[in-house]
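>>> Using only what follows, build the 3D model:
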Amino acid sequence: MTAASLQDSTGRKLLRRLAAAWYGTRLYALTLPRKAPLELPVLPDDPWTGTVGNADRLFQGRFVFAGAEVASPHAAPWSITPGEAGLDAASHAAWAAGLHGFVWLRDFSSQGGDMARRMARSLVADWIARHSLSIRGLPWQPAIAGRRLTQWLVASHFLLDGADDAFGHDFLLSIARHAAYLKRASATAPAGWPRFDATLGAVYGAEALGHAQDKSAIQALCAALDAQVLADGGHVSRNPSLLYRMLRDLVALWRFLQAVDPERAAMLQPYLDRMAPMLRTLRHGDGGLALFHGGEEENAAQIDLLLELSDAKGKPLASATHSGFERAAAKRALLLLDAAGPPPRVAGTKPHSGLLSFEFSHGKDRLISNCGASRRMGGNWATALSSVSAHSTLCLGGKEPAASAAVSVSRNEQDGAIWFEAEHDGWRAACNRIYRRRLYLSAGGEDLRGEDIVSEGANPTNGMPVEAVLRLHLHPGMHASLLGSGDTVILKTSSGQGWRWRGMGGVVRLEDSVYLGVGGDVRRTQQIVMAGSAGAEPLVFKWALTKIN
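Below you'll find the model as predicted:
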């Protein structure tokens, strides 16, 4: 898998612009169905639940998507501009994509009741009246249209129950028009996640309208998956949350196809069999996901349900070499190591540069973590959280490691103990330094030791010193106290367990930090910092984290 597989050529970008211009014409609109189907032969179910709290906000006219909230208590918010929303262009586009994608119908369905059904139906009807005849702009980008068609179909039972004939006619006609549009337009969606969303909607549309004899949609979906799902089941972004969300979509479709089209369901089975074990690989003891490359914890109960419904029995991987992760499990302890270079840019997001960062948990207690990522597009938060200093690894000279850094990791095991020897050359060009990291986890899981080494590269620099800072970000469930000796930190977890961290080779201090692992909300926490100066001789930070029994 290469970054080029997710990049569009200049020719494809031009084709996409020309296609969008054609789809926006009145002549093209005349080619779409003008007669509603009498019924949909088959309707999918939605195995996933929404959030009642989100439904309550929607009732109040508060529309929260992509980390941004826009209030529109008296009218549907389809036409709100960036200025009216108080958002920059990128944040508004991300918010509008969530709005027009209709994933929030799941929240109304979870709340249930006639009032929720009527409001959901009213918003769908209003969207159809405003946008169904004009195939142009952001609402009709293939990825957004594909996501919307998927959500409309899985919510069809909820929306159509008790609906009048006028809504039923307009709804079914719009579904037919969406399906016809996506059959042609999904191929022009940008590479990566947008093409997955577009082709996913095309598959649902073909099956729901009884066009299963046409295999082009499912073949296009498999091609989109081949470009994003790595050989070990990881997502090319190396983001655990994106892996989780893609697997959710695939499991829902797979279950639908098992009932109506087993041959096509079998085409998806190999992806589920690879992705589910990889998702297990990236879970901590509390059931949530690790925070690498923009990921969040996600909902542990929903992850449990997803893995159960996937029917994939594969165990977690110790070494996920294609996805670039190492997993060391000892008794109740778990160490996850980022063991590869930065991923390719996906969907316009900046890759995280936390080379050789790690997370550590014991039982359901997360101790050492990365900071996470902001759901807002762009801005200072996104830049800061993707930087090396927002990860539990070493920072050198205030510089980011090069995106082209070479990373190597070797894994060793003996008598139940596991240790890693790793290095990267991300600062070779900037200051001629090599970073080496050694991590050791005892067989009992109650002793984690680290050695972080900064040494000169092949070309001597006359001993010009460079500031080195080791950062170990603590989960907000931890309470930390620096002892008077200045080299020891006492940690207490939310479950009441005690741990002792001790370091040597640098100046130790506790500093404030942030954690954005749950819903993008900013939570205050702390970080253990060890600082020193790397000159002509190697700088060595040694530290140990030991459970207090």
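>>> hey, let's count contacts and neighbours off CA atoms from now on
Noted.
>>> distance of Asp415 from Ala265?
Separation of Asp415 from Ala265 (CA to CA, to the nearest Å): 43 Å.
>>> who has more neighbours, those two?
Taking neighbours as other CA atoms under 10 Å, Asp415 and Ala265 compare with Ala265 leading, 20 against 7.
>>> Roughly how far does Asp164 sit from Pro33?
Relative to Pro33, and taking CA to CA, Asp164 is found at 21 Å.
>>> Looking at the two, which one has more neighbours?
Neighbours per residue (other CA under 10 Å) separate Asp164 from Pro33, with Pro33 holding more: 17 against 9.
>>> List the contacts of that one.
The contact partners of Pro33, by CA atoms under 8 Å, 6 or more residues apart in numbering, come to Leu173, Ala176, Arg177, Ala180.
>>> repeat that with 7 Å
Ala176, Arg177 (CA atoms under 7 Å, 6 or more residues apart in numbering).
>>> Here is a second sequence; please produce its structure as well for comparison:
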Amino acid sequence: MAGLRAPRLPGRHLALALVAGAGQAVQEEWRASPTWRWAAARPRPDGFGIQARDFRPVDPEAGRAIMAGAFVLAGQTLAVGIRGDPWDRPSPSRPFAEALHRFEWLPSLIATGPDGAAEALRLTLEWRRLFGRWNAFAWSPAVMARRVFNLACAGPALAARASDAETARIAADLARQARDLLAAGGAEDAVERCVCAAVAGAALRGPPGRKLLDKALARLPRALAATVGADGGHATRRPDLALELLFDLQTLDEAMVQRGMAAPEGVQRAIDRLAGAVRFFTLADGSLATFHGGGARTAPYVAAARAQDEAGDRPLPSQLGGYERLDAPGLQMVADVAAPPAGVWSRSASAHPLAVQVLAGGRRLIDAGAGRLIRDGATMDVGERGVGEVLAGHVAKSLGPRLVDSDIFVEAQRHEAAGALWLDLAHQGWMPRHGLVHQRRLYLDTEAGELRGEDRLTPTARAQGPDGRHFVPYALRFPLHPGVQAMVSQDKRSVLLRLPGPGAGWILRNDVLDFSLETLTPGPGLLLVLRGQRRADSGARVRWKLAPARQGVDGPKAQA
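Next up is the predicted model:
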């Protein structure tokens, strides 16, 4: 039957991990060898020719903190003292160490002025002394790509404070790392590696820089085709990665203009498509929709990319990248209406079919999910086992924490009428185990500013039999955005949701008997859970409505 998952082979992930692990080991051994290090270091560039521009906003305060002796990266702080060395001591976490070796601190430090540039030069030369030959962590593709990009953009500022010999060493190191990028990694990071290497080639002066640029550009079209969809959606289905790639391509395009060259047509086309995707995913608060492990980014950060968009106020599409967007005065909703990404693209993906994100009054009210499994998402869960699993252990060391067994068949229909927009959605993820189809109708009353939902578990022929007579528990979940307060009403049929700041709040009503508030895991915030159980052969139905609270009417009935 259409939509059923194909039989799985036992040990398939282990076999794939063994092959991938062996390939990674061979690749890493070759890249660490003296022969490759010698070849990647030649020919040597003649220094820096242009000032590549990163369009991302820079926070000079972070640079001033470094000047005062504290590195603040990945939400953590490492105190090293004034002119201290972060390279000779343990990092507080792996994310901190990755940000440190990616040189994420470099733009902010240079933004503080000449003294900051001098300190950046010192830190760069010290990193070179300790890690410049080879280090498996520091030279891993995901870490090295961002370091190459940041060094390429900061090169002239460093050179202005460096001696001729120091400038030559930094330029040579940048060329070697960029060449190494083109010999490392896999399909999931190919586009980032190519773009970062191309930016480095554009920034370096002389024939070596031009040769590096040409080599990276030759590989870029294939990587872009695999990563950016025809509508601008990223293969990971993460809006924030579409934004980051847009920033990188804008830098490459501008760097090539400085060199008197035109970016390839494929780069221009990708920029246009990604810009359209960023417009689609930018919500009423100026930040991005958050799905599949992506971050919202700040409104100024998103605006910096959109400032380069020449499309103006072109009308938004209603669907893009497997998402549907519904807008009304006071309410905004984005729904995930496609299967999660698969394979190498699923390392941060979530099994949240038909999940929704809701903004009320331009502020985030309901998030799509707080974790990666279906029990963490703003959707319906059935039984004890969910849809999809996350690889762990030794297999994940080679393949990454991929989402597997989540190839869910999803259907979506959009309808529009005077004063109303609605979606009819369905997925068959519960067919193999329970013989049930999850159907979800989302109805946005654009005049009343209300969102009405109906979630059904519809039995199929598979559920019509002796096995269909047992009771199946189900749960409908709404992860609340951090900071949203919730109070359950006396009749246990509604909850008052209050956003930070003034306002009467919003009422979520429902028709289930078991309704509870729980703490979100992981992360801060609350989780609304609507539970029930029905026989598999009879299915289930839950109706709910989100509407503005009436000041002085709904509020007083609520109790903590």
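>>> Report how many residues lie close to Gly186 of the second structure.
12.
>>> mind listing the helices for the stretch 351-500 of the second structure?
393-399, 431-434 (DSSP state H, counting those that start in this stretch).
>>> how close does the shortest one sit to the first structure?
Compared with the first structure after the fit, helix 431-434 of the second structure shows a mean deviation of 2.1 Å (mean CA distance after the TM-score superposition for the first structure).
>>> That helix aligns to what range in the first structure?
Under TM-score structural alignment, helix 431-434 of the second structure corresponds to residues 428-431 of the first structure.
>>> list the buried ones in that stretch?
Arg428, Cys431 (16 or more other CA atoms under 10 Å).
>>> so can I have a markdown table of the helices of the stretch 351-500 of the second structure showing distance to Gly294 of the second structure?
Shown next, in a markdown table, are these (distance: least, CA to CA, whole Å):
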| stretch | distance to Gly294 of the second structure |
| --- | --- |
| helix 393-399 | 20 |
| helix 431-434 | 28 |
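>>> looking at these, which is closest to Met144 of the second structure?
helix 393-399 (18.6 Å; CA to CA).
>>> can you tell me what part of the first structure the closest one aligns to?
Helix 393-399 of the second structure corresponds to no residues in the first structure, going by TM-score structural alignment.
>>> So which elements touch that helix?
If contacts are counted by 3 or more CA pairs under 7 Å, 6 or more residues apart in numbering; DSSP states H and E, helix 393-399 of the second structure sits against helix 12-32.
>>> Which SSE is immediately downstream of the helix it packs on?
helix 34-40 (DSSP states H and E).
>>> What about Ala89 of the first structure, how many residues nearby?
14.
>>> isn't it right up against Gly83?
No - judged on CA atoms under 7 Å, Ala89 of the first structure makes no contact with Gly83 at a distance of 8.8 Å.
>>> is it true that Arg433 of the first structure touches Ile453?
No - using CA under 7 Å, Arg433 of the first structure makes no contact with Ile453, being 10.0 Å away.
>>> of those two, who's got more company?
With neighbours defined as other CA under 10 Å, Arg433 of the first structure and Ile453 compare such that Arg433 has more, 26 against 20.
>>> List the contacts of that one.
Asp425, Trp427, Val454, Ser455, Glu456, Gly457.
>>> What separation do you get for it and Leu539 of the first structure?
From Arg433 of the first structure to Leu539 of the first structure the distance is 11 Å (CA to CA).
>>> list residues touching both of these two?
Val454, Ser455.
>>> in the stretch 201-350 of the second structure, which spans are strands?
Using DSSP state E, counting those that start in this stretch, the strands assigned to the stretch 201-350 of the second structure run over residues 319-320, 323-328, 331-336.
>>> Would you agree Val236 of the first structure is in contact with Val229?
Yes - under the criterion of CA under 7 Å, Val236 of the first structure makes contact with Val229 at 6.2 Å.
>>> If you count surrounding residues, which of these two has more?
Val236 (26 against 22).
>>> Tell me who's in contact with Ala171 of the second structure.
Pro45, Gly47, Phe48 are the contacts of Ala171 of the second structure under CA under 7 Å, 6+ apart.
>>> Alignment lookup: the second one to the first structure.
Alignment of Gly47 of the second structure against the first structure is given by TM-score structural alignment, with Glu39 as its counterpart.
>>> and its match, how many neighbours?
13.
>>> Now do the same for the closest residue to Ala40 of the second structure other than its chain neighbours: helix, strand or coil?
Take Ala40 of the second structure and drop its neighbours on the chain: the residue closest to it by CA to CA, 6 or more residues apart in numbering is Arg176, 5.1 Å away. Put simply, Arg176 of the second structure is helix when judged by DSSP: H, G, I helix; E, B strand; the rest coil.
>>> Between the contacts of Arg433 of the first structure, which sits nearest Arg437 of the first structure?
Nearest to Arg437 of the first structure among the contacts of Arg433 of the first structure, with distances taken as CA to CA, is Val454, at 8.9 Å.
>>> aligned partner of the closest one in the second structure?
Alignment note (TM-score structural alignment): Val454 of the first structure maps to Leu457 of the second structure.
>>> ok, that match - contacts?
Taking CA under 7 Å, 6+ apart, we find Leu457 of the second structure in contact with Leu436, Val437, His438, Gln439, Gly539, Ala540, Arg541.
>>> Could you find the counterpart of Gly444 of the first structure in the second structure?
In the second structure, Gly444 of the first structure lands on Glu447 (TM-score structural alignment).
>>> tally of neighbours for the nearest residue to its match once chain neighbours are set aside?
Spatial nearest neighbour of Glu447 of the second structure, excluding adjacent residues (CA to CA, 6+ apart): Gly419 at 5.5 Å. When neighbours are defined as other CA under 10 Å, Gly419 of the second structure has 12 of them.
>>> what does Ala40 of the second structure give?
Ala40 of the second structure has 20 nearby residues by other CA under 10 Å.
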